[in-house]
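# Here's a sequence, model it:
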Amino acid sequence: MKPTPTARGILLALILGGMAVANLPAQVSFERLREAAGESRNWLTYSGSYFSQRHSALDQITPANVGDLELQWMYQAPVFGPWQATPIVVDGVMYVSQRPNDIVALDARTGRVFWVYSYPTPSDHRACCGANNRGVAVLDGRVFMATLDAHVVAIDASSGALLWDVEVADRHLAYSFTLSPLAVKDKVIVGTTGGDRGIRGFISAFDAETGEEAWRFYTIPGPGEPGHETWEPCPPNPETYCDPEAWKHGGGAAWLTGSY
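Predicted structure coming up:
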């Protein structure tokens, strides 16, 4: 798949309190992601670490003092309806997705907004069961988001500028993304939703720098792929409906962010 022109994004950049956005800490290497469990002050990937245990080793909050906690700041998101995103925290900067497909960078200490990126989500997407986005991934100065109309975008983590935008699948065929991408080495990995609407599920990896697709694995095997031979052929005169190409719309969605 080829990246589409970068003009598809709408960028709202806000520089508040005299802080230069270009100085935001944004460099998260693969080595940091691999050792993310040891950075308890941060939350560098969707599940906290590649182990996907969602455990934090922080110990400041205890059963003895939890009742004394007080509100420090509040960010009013323009979100109506379900919101399932997990924030990413990198050295004091919080990156969180807002439905349908916005990303906001916040000061994790004060709640002030550094920048907002708004993706132009088309109204005719066919995402099932709520227009949700579960979060973003970070790697080497970029923030990655998968969209409801089956695109993947890369955003400059310091400024909020769009770097690339790739159309992964046809939204008119009910392909969509609701998961948080997984960044591994120099790749960004996503899996499609749409099993409820008869898509052929897949997981794809993209070059983090260019957006070029590196590989694609279909969860429903096609002709010549391991497992396709398990599909029984239709009988000559079936008593009930039999689709010889059911593998083309067999479901198999992969909308959960993986481990590594």
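
# Every contact and neighbour count from this point should use C-alpha atoms.
Noted.

# now the helices: where do they sit in the stretch 1-150 of the chain?
For the stretch 1-150 of the chain, helices defined by DSSP state H, counting those that start in this stretch occupy the ranges 30-34.

# Just the strands from it, written as ranges.
3-4, 10-13, 88-90, 93-98, 102-107, 113-118, 137-139, 142-146 (DSSP state E, counting those that start in this stretch).

# Those strands: which one's closest to Glu209?
The closest of the strands of the stretch 1-150 of the chain to Glu209 is strand 142-146. By Cα to Cα, the value is 8.6 Å.

# Name the next helix or strand following that closest one along the chain.
Counting by DSSP states H and E, the next helix or strand C-terminal to strand 142-146 is strand 151-156.

# Let's have the strands of the stretch 1-150 of the chain in TSV, adding distance to Pro63 and mean neighbour count.
Output for the strands of the stretch 1-150 of the chain, formatted as TSV (distance: least, Cα to Cα, whole Å; neighbours: other Cα atoms under 10 Å):
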stretch	distance to Pro63	mean neighbour count
strand 3-4	50	16
strand 10-13	40	16
strand 88-90	24	22
strand 93-98	26	23
strand 102-107	27	22
strand 113-118	32	22
strand 137-139	32	28
strand 142-146	35	27
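
# In CSV, list those along with distance to Asn65.
Formatted as CSV, the strands of the stretch 1-150 of the chain follow (distance: least, Cα to Cα, whole Å):
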stretch, distance to Asn65
strand 3-4, 50
strand 10-13, 38
strand 88-90, 24
strand 93-98, 25
strand 102-107, 25
strand 113-118, 29
strand 137-139, 32
strand 142-146, 35
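
# Do I have it right that Ala154 meets Phe144?
Yes: under the criterion of Cα atoms under 8 Å, Ala154 makes contact with Phe144 at 4.6 Å.

# can you tell which of the strands of the stretch 1-150 of the chain is closest to Asp165?
Of those, nearest to Asp165 by Cα to Cα is strand 3-4, at 5.3 Å.

# Name the surrounding residues that touch the closest one.
164-167, 210-212 (Cα atoms under 8 Å, 6 or more residues apart in numbering).

# Only the buried subset of those residues, as a PyMOL command please.
In PyMOL syntax, the buried subset of those is picked out as below (16 or more other Cα atoms under 10 Å):
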select buried, resi 164+165+166+167+211+212
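
# Another for comparison:
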Amino acid sequence: MPGERGRARLGSTVALAAGLVVGLALPAAARDTTQARLVNAEVEPENWLLHHQNYEGHRFGNLTQINASNVRGLKLTMMVLLAGQTRAEGGRQGTTRLEGTPIAEDGFLYVTDGWGAVYKIDVRSGKRADFVWKMDPRIDKVWAGDVACCGVNNRGVALWSDQVISIALDGRMFAINKESGQVTWERRVADPSIAETLTAAPLVIGDLAIIGPAGAEYGIRGWLEAINLVSGGTAWRTYTVPARGEPGNETWTDGYNAWETGGGSIWVTGTYDAATNVMYWGTGNPAPQIDAEYRPGDNLFTDSLLAMNPVTGAIQWYFQYTPNDPFDYDEVSEHLLIDIDVGGRMRKLVTHVGRNGFFYGFDRTSGAFLYGKGYPNIISWTNGLDPKTGKPLSYNPSAAVQVYNPGTVPRRGLVGVYCPALAGGKNWEPASYSRTLQLVYTPSTEGCSAYVAEYDGHFEGKLDGTFRKRAMWDGRGAAPADTPLPIAQTAFSVNALDPRTGDVKVKVMRDTKTFGVLSTAGGLVFGGNQLGDVFALDGRTLQTLWTFNVGTPIQGPPMTFSTGGKQYVAIMAGGTAGPAQRAVRTSTRWFTPSNYLFVFGL
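Now for the predicted structure:
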């Protein structure tokens, strides 16, 4: 795929889209992104070199120029329209969502739009965002609209050496030269003919790029694969659902090989402990999504934390959050690695804000469960977690199909009402750990769901590659419209959690859902929402200090960087506002789908 080389000023996006970009002065040569730089990302606070800022997943900006005393003076300094939203005729998802995190290196941003196009943008001037190049994988937009279960997404890129590593929804991975935007190599990693898609930013460790597929709603069998970035070949592949004869397969107790289509997809970037050479990944829901009767047993290793060797792909230890999950509580979101003093003892923790409503802490040296505390206002599916094992108190280890708390599990012909809702708790939207205030910040949805399980038949095998003739294979049916819910109106919050104990220290209700947060050494927490608000909160009280409306929905997390001695906060925006947002602010019904990058500074 060609890279379109040159620099277009803000306002030149028509020329860019047409591939007719006027070449101006070339930027300074980019530095190689080495493993040493990635391991020590914190010593380059001006840059944002990894998807989660550092390998530990903190999403913390160690910059103080923007702080609680001056954030009210924050203003929009740069903005740029990426490729326009093109409604895909015939596709279920007509427009994309921008859920990506920009990568920043030496005054350049690397971003993606929902269709997977990669842009290099020069922001060194602090006055305008100049395009340097664009690489468009040219995916089939009609096909993409049909195969993406929950929105056409691309969550970003990774840096390695002099290359940008990107993925496309149709299963391809690309190595792109940082300077020219030309594709060095591309290869097919996932198989779109069986509904495997790629949406997560790759995790680069050494010369390996590690990635997994989305697609559990179509009955894929999840995996992680390491690609050798020198050769483009496969170093290893580890399936998240074990085959017959492999440890864990005994937890699939049906008689028709449900494990073959068992889900466990991976669509959020993992974290990595460089000191011990262990990486941590969360896995998705079992398939079908709601009909747990189809797949009796605990269904390992779905809904799990996997501690893995990045060189071999071997699973060193695991923890399963919701066995035989009938709620769609996949736990793909980030696992934050935190070193902190707990009662006079330095602990090496791996923590996780679970979609099932609990904030978990483990000793990452041993895998021992330390705590699990609820963070939404209502959790109904279990009455808590076993303090020794971390398993739900309502879990029955001898049951083939879990009942959990009576009335909460959807069954065939029987409504299940449960809290938190199908979307969590917290879904994929990233949390953040402030190393200065030693708090974990997370958005939360305070709501409940009601569904009936449906038998969708057996998975039919390989498809024709278009997916236009097949509905999602989720085993989920609608409950009667008059089904009462414990929370009649879904609410939303931002929470500050104590990683020492798991306790909620502060909870502040918000008008609508926050799509990920950023904490900074300036004592601030930034976020954005589908009403189009970018906001800054006080890190101690979570009170709003500043807000700015960009006029289009925000469905991705913010990040921060500096260039020319000045700190900035950047966020992607685009997509459409849903019914919940229109109910809060009626003007959002006029929001036009778009693809924007917004940059704020003092």
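
# quick one on the thing from earlier: which of the contacts of strand 3-4 of the first structure lies closest to Thr110 of the first structure?
Trp164 (30.1 Å).

# aligned partner of the closest one in the second structure?
Matched by TM-score structural alignment, Trp164 of the first structure corresponds to Trp185 in the second structure.

# Wasn't that match part of a helix?
No: Trp185 of the second structure is assigned strand when assessed by DSSP: H, G, I helix; E, B strand; the rest coil, not a helix.

# sorry, back to before: looking at the strands of the stretch 1-150 of the first structure, which is closest to Gly130 of the first structure?
strand 93-98 (13.0 Å).

# Where does that closest one end up in the second structure?
The aligned range for strand 93-98 of the first structure is 108-113, by TM-score structural alignment.

# Just the element for Ala496 of the second structure, please.
For Ala496 of the second structure, the host element (DSSP H and E) is strand 491-497.

# In the first structure, what range does that strand match?
So strand 491-497 of the second structure sits over no part of the first structure, by TM-score structural alignment.

# Which elements pack onto that strand?
strand 439-446, strand 504-510, strand 514-520 (3 or more Cα pairs under 8 Å, 6 or more residues apart in numbering; DSSP states H and E).

# Pipe those into JSON lines and attach mean neighbour count and distance to Val111 of the second structure per row.
Listed next are those as JSON lines, based on neighbours: other Cα atoms under 10 Å; distance: least, Cα to Cα, whole Å:
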{"stretch": "strand 439-446", "mean neighbour count": "27", "distance to Val111 of the second structure": "23"}
{"stretch": "strand 504-510", "mean neighbour count": "16", "distance to Val111 of the second structure": "28"}
{"stretch": "strand 514-520", "mean neighbour count": "28", "distance to Val111 of the second structure": "17"}
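
# got these as JSON lines, with distance to Ala496 of the second structure columns?
Formatted as JSON lines, those follow (distance: least, Cα to Cα, whole Å):
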{"stretch": "strand 439-446", "distance to Ala496 of the second structure": "5"}
{"stretch": "strand 504-510", "distance to Ala496 of the second structure": "5"}
{"stretch": "strand 514-520", "distance to Ala496 of the second structure": "11"}
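
# Which of those strands sits closest to Gly61 of the second structure?
Distance to Gly61 of the second structure, taken as Cα to Cα, is lowest for strand 514-520 among those, at 4.5 Å.

# What residue in the first structure is paired with Cys149 of the second structure?
In the first structure, Cys149 of the second structure lines up with Cys128, judged by TM-score structural alignment.

# hmm, I was thinking of Gln53 of the second structure
Using TM-score structural alignment to pair residues, one finds that Gln53 of the second structure aligns to Gly48 in the first structure.

# Please name the nearest non-neighbouring residue to that match.
Arg54 (5.2 Å; Cα to Cα, 6 or more residues apart in numbering).

# again, but for Gly116 of the second structure
Ala168 (5.2 Å).

# What is the neighbour count of the one you found?
Neighbours of Ala168 of the second structure under the rule other Cα atoms under 10 Å: 27.

# who touches both of Ala154 and Phe144 of the first structure?
With Cα under 8 Å, 6+ apart as the test, Ala154 of the first structure and Phe144 reach no residue in common.

# returning to that earlier point: which residues sit in contact with the match of Trp164 of the first structure?
Contacts of Trp185 of the second structure (Cα under 8 Å, 6+ apart): 174-176, 232.

# biggest separation within these, which pair?
So, those by Cα to Cα: farthest apart are Ile176 and Gly232, at 12.3 Å.

# Tell me the spacing between Asp533 of the second structure and Leu24 of the second structure.
Asp533 of the second structure sits 35 Å away from Leu24 of the second structure, going by Cα to Cα, to the nearest Å.

# ok, now Ile103 of the second structure?
From Ile103 of the second structure to Leu24 of the second structure the distance is 23 Å (Cα to Cα).

# tally of neighbours for the match of Cys149 of the second structure?
17.

# So it sits against Gly198, correct?
No: with contact defined as Cα under 8 Å, Cys128 of the first structure does not count as touching Gly198 (11.3 Å).

# any idea how far Phe526 of the second structure is from Val508 of the second structure?
For Val508 of the second structure, the distance to Phe526 of the second structure equals 14 Å [Cα to Cα].

# Trp236 of the second structure too?
Distance from Trp236 of the second structure to Phe526 of the second structure, counting by Cα to Cα: 38 Å.

# can you check Ile220 of the second structure too?
Ile220 of the second structure is 35 Å from Phe526 of the second structure, by Cα to Cα.

# Those two: who's more crowded?
Ile220 (29 against 26).

# Which residue, other than its chain neighbours, is closest to the equivalent of the more buried one over in the first structure?
Under the alignment (TM-score structural alignment), Ile220 of the second structure pairs with Ile199 in the first structure. Nearest residue to Ile199 of the first structure in three dimensions, chain neighbours excluded: His249, at 4.7 Å (Cα to Cα, 6+ apart).

# between the helices and strands packed on strand 491-497 of the second structure, which one is nearest to Gln65 of the second structure?
For these, proximity to Gln65 of the second structure was assessed by Cα to Cα; strand 514-520 is nearest, at 9.9 Å.

# and the helix or strand just after that closest one, which stretch of the first structure?
Toward the C-terminus, strand 514-520 of the second structure is succeeded by strand 524-529 as the next helix or strand (DSSP H and E). Under TM-score structural alignment, strand 524-529 of the second structure corresponds to no residues of the first structure.
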